[in-house]
Structure formats: structure tokens, C-alpha cells
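Trainee: Sharing a model prediction with you, sequence too.
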Amino acid sequence: MSSFRRYRGRTVTAGLGIVAVLAAAACTNDSSASEPGSPGSSLTTALNDVVHSGFPGVQAVITDANGQRTVTAGVGDLATGAPITDDARVRIGSNTKTFVSTVLLQLVAEGKVELDAPVERYLPGVVQGNGNDGNRVTVRQLLQHTSGLPEYLGGGNPELRAAANTPQLEVNTDAVRWRHYEPAELVAIAMSMPPQFEPGAKSVYTNTNYILLGMLIERVTGRSTAAEIGGRIIEPLGLRETYFPDRGETGIRGPHPRGYQETDGKRVDFTDQDPSWGDTAGAMVSTAADINRFFTALLTGKLLPAAQLEQMKKTVPFDRMPGAGYGLGLIHLPVSCGKEVWGHGGSIPGFETRNGVTADGRAVTISVNQLPTDDATAEIVVKAFDAAVCE
């Protein structure tokens, strides 16, 4: 189990950001200049830069030997000016993949799944058509994005393609916002396209892989992947603010900021949506504190035997982040101070998180309530994460 207690840390408000009413909400406790988030610190500056670049709000939660600190800037609700609360829940996007990979590797440890077995063994007849062949793709290749399978978000369905990467595509994501997708439907969309490359030739981040892994977990265990995540991770670690949305659930339970999306040049409140298009590749909800607890427990051996954790950390170059390595649902993240950092991160319309844990035990999660609109604004969020890790 995680050795960290439920949130009992101090809160610092980094700055006024873009809405002056934050002054009324800036409840700060004593902090020294050496602490992350204290006035004049590099983290405070980095969070204010995030807001000044156009994000409504940003939250940093840092958990280490000194306890837990929450630092915020900007607002969680543009209509009211309310800040992002310490216990705010957000959609965590692709961090869902690490929960899925952890469950899968637990099944490997139990002898129920073999990493290098073909997918066809567990999902007969599912991966086939247009050159796709489940006999030639292994479970490991799904976990590490080396399968070569097509991306269901990448073509054949413009609505899903828009949801995956709206800033680069002028398609209204509202078209997919309330649409419910079943996992088999997402896989069928992928199988309507040819493979991207030969299995094992390289690594290209592909959400189809983790939809299939969710289906595989259900086939092997006889229970939903959500139930397996709940029983194997959420309940044992006491992640009381973390959950996999129920079928048709469009809101976020409990306290949460509003999540915004720039669509056709306009900022839209995109908080409520049916996240089934992300399913086991990106549908979960959590808090930054729970994310820190989960990744800390994972990396300190509380969820996996040493052999499986070692497999999880064997990386290939990550095509979406120069200098990073992708393991089995876990990313080795580059930072300016040279620390060893493992985490993941996630994006979904309305929210983005950047998170990781250092070798010396500092866990960091940065959350923003709007997706970056381009590479430059994405880099500003990365710099905030770097400041929180390295300060």
C-alpha cells in the first residue's frame, strides 16, 4: 500500500493569473522561499506563465518526504472566477493506460497472461482484416506501442480524429461529445485500416493497443477492466477520488474545475462528455493527489513483483516526446536537472495532466483545465512540470 496519507498539505496560490477575483481566494499558509510554490520560486513563475499563455487555470501537487503541497494559479471556472480546489477531480486521459498495464502485468505475474504470446490467443478473431493479424502481434507489443496496428483516432472517423487532436484539426469535437462507443466498435474502426508498420519495427503511440488490452483483461478475468482496476489498484491503495466512469456517465463526480476546449477559434466548456471514445486508453477520472499515490506505489513495488516492474521499465524511444522512453505503459521522462523520473501523463478535451515520480521519491502532478492549443503552449506546461520536479 502507499505510505502517503490522504491530503493534509498546505496550499499556495501562485498568482492572480487572468482573473483578478483570485485575490479573494488566495488562502496561503506559511512557506519559506526554499519550498516549491513559495513566492518568487521557479514553480510559482512557471505556473503564472501557464496562465499568462492562455490556460484558464493550473494546479501543481507535489508529494515527497516533507508531505504534500498544492500550488495553483488562474481559475477553475471562468464564469465564477473560482480557483481550482485542492481536491479537484479531473479527467486524466492516458494515465488510464498505466492503470491498465499494471493490471495486465499482475495477470502476467499470476501466470494468466504471457507477455510474448500472440494477441490471437486471448482475443481470437478480433485483430484481423486489411493486413492486420493478431497472430503476428504480441501482448508486449500492445503495451509498448510497437504493434503497428492502426490508430482508431487517426483516420476513418473524422469526429474521433478531432477529439484526439483538436488544435491541429478544424473539426467540431461536439460531434463526438455525447456519442457512446463500445470497445469492439473502436477496434472495428481501427481494423478498417491497414497496419501502420510491421509489428516490432518501431514504436508509435496508438490508442488502439490499450482498447485491445482492456478487452484482453476482460476476456481473461471474466470481469470488466474497470472492476479489475477497482479491486486490484483503487481499493487497496485507498484512491477514494479515482474511478472509471460508468456506461453513459457524462459528468465528473465530486469537486472539479470546468474543462475548456478551443473549437473553431472559440473556447467551449467541455467538462461534461461521454468519454467512452477513450475507454481503457483514456477515460478515467482522478485527483492529482491520487495520481501521485498510485505512481509512487507502482514504482516502489507495492503493485507489481520486481520482475514485472523491471519489464515495465524496459523502454523504446517515445515518438511523442524527444528524449523520453516508453516502457510497458510507463514513460521515462527527461527533465532539466537530470533526475530519474517515471510517469505518464494524459490529455482529453478539457484537461491535461503531466506527472511523474523521481528516484528520490518526489511525486509531481501538473493539471490544466484546457488542452494546449499548439506546441508552444504545450511546452509551457512541460516547463511547469520540470520546475516542480527540479526546484
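Mentor: Perfect, thanks for sending it.
Trainee: From now on I want contacts and neighbour counts done on CA atoms only, so please keep to that.
Mentor: Fine.
Trainee: Distance from the helix or strand where Val90 lies to the middle of the chain?
Mentor: Using DSSP states H and E, Val90 falls within strand 89-91. Relative to the mean C-alpha coordinate of its chain, strand 89-91 is positioned 10 Å out (C-alpha atoms, centre = their mean, to the nearest Å).
Trainee: try it against this one:
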Amino acid sequence: MPNKRQTKGMMMRRLGTYALRGFLAVALVLALAIGWSSWLGKQRAGWTETTWQLPAKDMDLGSSLQAELNRETKANPNIPGQLLYVRAPSLGLDQTFASGPDLRTDDDVRVASNTKTFVSAMALQLVEAGKLQVDGPIGPALSPAVRTMMEKNGYQLDTITLRHLLNHTSGIPDYVSVPAFRILALGPTAYGWSPHWTAESEIWFAVTFGRRDAVGGDFNYTDTNYLIAADMIKQATKSATIGAAARQMLDWPKLGADETYWEAMEPTPAGTRRVAQYRGAIRDSELDVSFDQYGGGGLVMSMDDLGRATRAVVRGEVFANPVATRILMQTSGPDGAGEGYALGIEPTKLNGEVCWGHGGFWGTSAFHCPRLDITVARSTGQSNSMQGYREGFGPLSALILAAQAAERDRAKATSD
């Protein structure tokens, strides 16, 4: 047995080891915090919102829209440039615009949370096929890994439904809201390093460290919901990746979305070019794409691809039955209608017209207004250019007014 001197020496060495570990832990936290603060400082970018003017009746609408896009881009030097797709048959428009140095109208971008619209559409296709239940418990439809992970963390899977996931009322927290995840995923960019993530590791962060809410309670937007929905889709379709499932189920070329692909899960189509997007001064390539890749985001699209595919979903062209479209548009409000978030899509009322769409983290948005058959998809290239994913509202509002004026002119001509 060690004597008192030896015991004291062992204790001192242990204390020294613990002190060193503590010092290193504090140093690591401080370093990451400094990196995080640096990242926060670099990401700030304002936005000067401009009012898009209603084109004069004697002007070419396309030229007017290009001029407005150029004006807004010039008013916001913090953005790298803009891409805009517009479809309005009653106004003779089906055109893509670009504004900014070296931008082409067919350039591709990461559409981030616009992906959710298409994940929801796939889930409802499987509901139509009887492979998933929109109001049934999610437990039996999950992969064993995700099911076990959630059960071990106390989740009652018989109380959570697919609808809860798709309209963000599941009570499951967002992995991005977990401070440790944000530091690990975003802070280290100050040192040129960002870890690679899997869907399972992101779900684990959410269910292990996040603060859960009541199932079926208040709306709480979280990417975790769509990672879990994507897991269910992969299980139901026996697909290796959610990208493969989307290719099989949505048939992008049939939707007029030839350039669309799921990043890191599918090859980049020949002849396409993905352009840079930013969070303030931080370029998207400084982050590992895996932090937003598995269902909450992941798609890369041109603006005409995004616009046409969003229009197809809103019009129910991806479903076999109109019932699926009605389910898609049921919001999480008390009466299931009106304003609020529906299933991967949300309604917005502009100039008396109800339009449906979604936005994405990197400054993308897409909306379709069914009554007037107007579609707008837009990329500003800057993730915090506007609050509330309002990037498409300027051109959309102007086009609605133009279409309504054209309607009045046609009605007057008919009455005369």
C-alpha cells in the first residue's frame, strides 16, 4: 500500500490533471465563444426594402421587372446579386431574371427550407398510397435507430403524428436551437473548420438537449420535424437517401425542374453551376453543408425549377387525389384554415389574393397564387436579407396588382 507521502503525491497529480483538464475545457469554451462571436459579427447584414412599382401599361413588363430588380440590388450592396423567376400567363410572363456581377439566369442555389415543401408533398404521396398515416402514430414508421433514440429520451411516440411533424406542432425541439450544436456547427468557421453531421446526430442533439413542448400545442418551427419525416419517407420507400426517394417520387423533369438535385446525395447535373450564398460576410462554402441537408434543407435548384415545382405542389399536380392538396393546406390554426403554417407550406395574403409558399435560410423564397396563376421564386444570395422569408413579396405584390388591373380591363372591355 502507498504511504502517506505517496498518497499525497498521487492526490496532487490527480488534482493537477483535473486542473489541467478544467483549464483546457475553459480554454476550449472561450475559444469557441470567441469564434462564435467573430462569426456573429461577420454575419450581420442589413436590408433596404424597396417598393416594387406597378409597371406602366405601355411598358414591357419584363423590362420593368428587370429594372426593379436592378434597382433593389443596387440599394443593397451587401447582397451578391439576385435571381428571380416569374410566371404569370395572363400577363404573358414566363421568364427568369438575374441582377448582379457574373450571375446567369440559370444559376443554381441552395434553397434550404424551401425543401420542406417537397418533403411534405412526398409524405402526403405516401399517405395516398397507404404507406403512411397523416394522423397515426409515427413510432411504427420510424427507422429503428431514430425510434430507439427518441424512446430513450422519453418521447411517447404513440402521441406524435405525421401531421404534428409537418405543421411543427410535435413539441420536438430544433437541433439548431441547442447552443452546443450552434457552437460546433457554426462557431469554428473562424478557424476554417466545421464538423460533418448525419441526420441521426442532429436528431440526437435535439431530443437529448433541446427543450420539448407539449405535443399538439403551439406552433414551433423546427428542422428536426422534417428530418424525422424524411426518416419515415426513407423507411416507407426503402430508399438509401431522401434524395433518392425524391428523385423517384417527384420526378423532377416531369415538374419542369430539370436541374434540381439533392446536394451530396446525387451527382451535380452536367452544365449546371451553383453560385455562392452568404450569411453576412460568411460564404456558404465555409460551412459543412451537412448541417442543413437531410430534409429540413438539402435541395439545390435554379429559380425557374423552384418556381415550377412549387406551383405543381400548390396546384396538386403531384397528388393523385384533391384530398391530399386539401390536407397540405390545412394550417395549424384553431380552425385549420386562414393564416398560419400548413404542411410544409404557408398562406400569405397580398392585395386581397391568397398565395402559398415557403422561404429558405440562404435568402430564397417561392410563392404561387392559385386564383391568378402567378408564381414567383427568388434568391437574394443573402441569408439574413429580410425577416420572415419575405424575399418574394415585392415582385409578387407588383405582379398581383398588374394582373388585377388586367382583369378589370378585360371585364370592362367585355361589358362594353
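Mentor: Structure's in. What do you need? Not measured: the values here are computed from a predicted model.
Trainee: Could you point out the helix or strand that follows the strand holding Val90 of structure 1?
Mentor: helix 95-109.
Trainee: how deep is Leu255 of structure 2 tucked in, by neighbour count?
Mentor: 19 (other C-alpha atoms under 10 Å).
Trainee: wait, doesn't it sit right on Thr310?
Mentor: No. Counting by C-alpha atoms under 8 Å, Leu255 of structure 2 does not reach Thr310; the two are 9.1 Å apart.
Trainee: thinking again about what came up before, where in structure 2 is the aligned partner of the strand holding Val90 of structure 1, by residue range?
Mentor: Per the alignment by TM-score structural alignment, strand 89-91 of structure 1 matches residues 108-110 in structure 2.
Trainee: Do a quick rundown of the helices in the stretch 151-300 of structure 2.
Mentor: Listed in chain order, the helices of the stretch 151-300 of structure 2 (DSSP state H, counting those that start in this stretch) span 162-166, 179-186, 199-209, 223-237, 242-250.
Trainee: Format the ones you listed as JSON lines; extra columns: mean neighbour count and distance to Thr115 of structure 2.
Mentor: Below are these laid out as JSON lines (neighbours: other C-alpha atoms under 10 Å; distance: least, C-alpha to C-alpha, whole Å):
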{"stretch": "helix 162-166", "mean neighbour count": "27", "distance to Thr115 of structure 2": "12"}
{"stretch": "helix 179-186", "mean neighbour count": "18", "distance to Thr115 of structure 2": "20"}
{"stretch": "helix 199-209", "mean neighbour count": "19", "distance to Thr115 of structure 2": "15"}
{"stretch": "helix 223-237", "mean neighbour count": "24", "distance to Thr115 of structure 2": "9"}
{"stretch": "helix 242-250", "mean neighbour count": "19", "distance to Thr115 of structure 2": "10"}
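Trainee: Nearest to Ser285 of structure 2 among these would be which one?
Mentor: For the helices of the stretch 151-300 of structure 2, the distance to Ser285 of structure 2 is smallest for helix 179-186, at 11.9 Å, taking C-alpha to C-alpha.
Trainee: Give me the contact list for that closest one.
Mentor: Helix 179-186 of structure 2 is contacted from outside by 32-33, 36, 39, 175-176, 194-195, 205, 287-288, 291, using C-alpha atoms under 8 Å, 6 or more residues apart in numbering.
Trainee: Apply 7 Å and report the result again.
Mentor: 32, 36, 175-176, 194-195, 291 (C-alpha atoms under 7 Å, 6 or more residues apart in numbering).
Trainee: Stretch 93-103 of structure 2 now?
Mentor: 66, 69-70, 73, 80-88, 104-105, 304.
Trainee: how does it look with 10 Å?
Mentor: The contact list for stretch 93-103 of structure 2 (C-alpha atoms under 10 Å, 6 or more residues apart in numbering) reads 61-63, 65-74, 77, 79-88, 104-107, 275, 302-304, 374-380, 399.
Trainee: Among the residues you listed, which ones are in strands?
Mentor: 82-88, 302, 374-379 (DSSP state E).
Trainee: Just the buried ones from those?
Mentor: 82-88, 302, 374-379 (16 or more other C-alpha atoms under 10 Å).
Trainee: picking up where we left off before, how much does the strand holding Val90 of structure 1 stray from structure 2?
Mentor: Strand 89-91 of structure 1, aligned to structure 2 and superposed, deviates on average by 0.4 Å (mean C-alpha distance after the TM-score superposition for structure 1).
Trainee: what does Val134 of structure 2 align to in structure 1?
Mentor: Aligned partner of Val134 of structure 2 by TM-score structural alignment: Leu115.
Trainee: so its match sits in a helix?
Mentor: No. Looking at Leu115 of structure 1 with DSSP: H, G, I helix; E, B strand; the rest coil, it is coil, so not inside a helix.
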